[in-house]
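> fold the following.
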Amino acid sequence: MSTATTAVAPSPALTAADRCDRCGAQAYLRVELQSGGELLFCAHHAREHGDKIKELAANVVDETHKLTEKRPIVD
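Coordinates of the predicted model:
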């Protein structure tokens, strides 16, 4: 008997073009749902709906750290 394995492709990084499904702000959290599909959230709505996200998520890509990273100032 042979065994089949399946690999899941990693989610791409979020970009400035990815928008929150609640308010349209830049998304910093991608939630892949157990039922299939995905939702995108800004940091505010990710915090607001955090408990429900944990219940429904199969995978979460959290890039909220980008909000506090120091970036070099270019003259």
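> use CA for all of it now, contacts and neighbours both
OK.
> can you pull the contacts of the spatially most central residue of the chain?
Most central in the chain under C-alpha atoms, centre = their mean is Arg30, positioned 1.7 Å from the mean C-alpha point. By C-alpha atoms under 8 Å, 6 or more residues apart in numbering, the residues touching Arg30 are 14, 38-41, 60-62.
> please give me the structure for this one as well, since I'd like to look at both together:
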Amino acid sequence: MATQTSVILTNRDRCDRCRAAAAVRALLPAGELLFCGHHARKHAPRLREIGAQLRPDP
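Okay, here's the model as predicted:
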């Protein structure tokens, strides 16, 4: 079984919706998405419905 390591987001990581600084990583079976705080809050309910794990930047 593969393990996922948590990589800290940097200033170069950008929201996949608006290109603002990424604050949350959404882990999905098919990959990952990065979101700013605004878009993470907006899309969190649906992301959780489809089984995403939301990981805020430490």
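> what TM-score do we get after superposing?
TM-score of the superposed chains, computed with TM-score structural alignment, normalised by the length of structure 2, equals 0.84; 57 aligned residues with a C-alpha RMSD of 1.5 Å.
> quick one on the thing from earlier: how close does the residue nearest to the centre of structure 1 get to Asp62 of structure 1?
7 Å (C-alpha to C-alpha, to the nearest Å).
> cool, Gln26 of structure 1 as well?
13 Å.
> ok so, going back, compare the contacts of Arg30 of structure 1 with structure 2 and list the overlap.
Compared against structure 2 with both residues aligned by TM-score structural alignment, their matches' C-alpha atoms under 8 Å, these retain 38-41, 60-62.
> in strands only, show me the residues you listed.
Among the kept ones among the contacts of Arg30 of structure 1, DSSP state E puts 38-41, 60-62 in strands.
> now those residues as TSV including neighbour count and distance to Pro10 of structure 1?
Output for those, formatted as TSV (neighbours: other C-alpha atoms under 10 Å; distance: C-alpha to C-alpha, whole Å):
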residue	neighbour count	distance to Pro10 of structure 1
Glu38	15	13
Leu39	17	16
Leu40	24	16
Phe41	25	18
Val60	17	11
Val61	16	10
Asp62	17	13
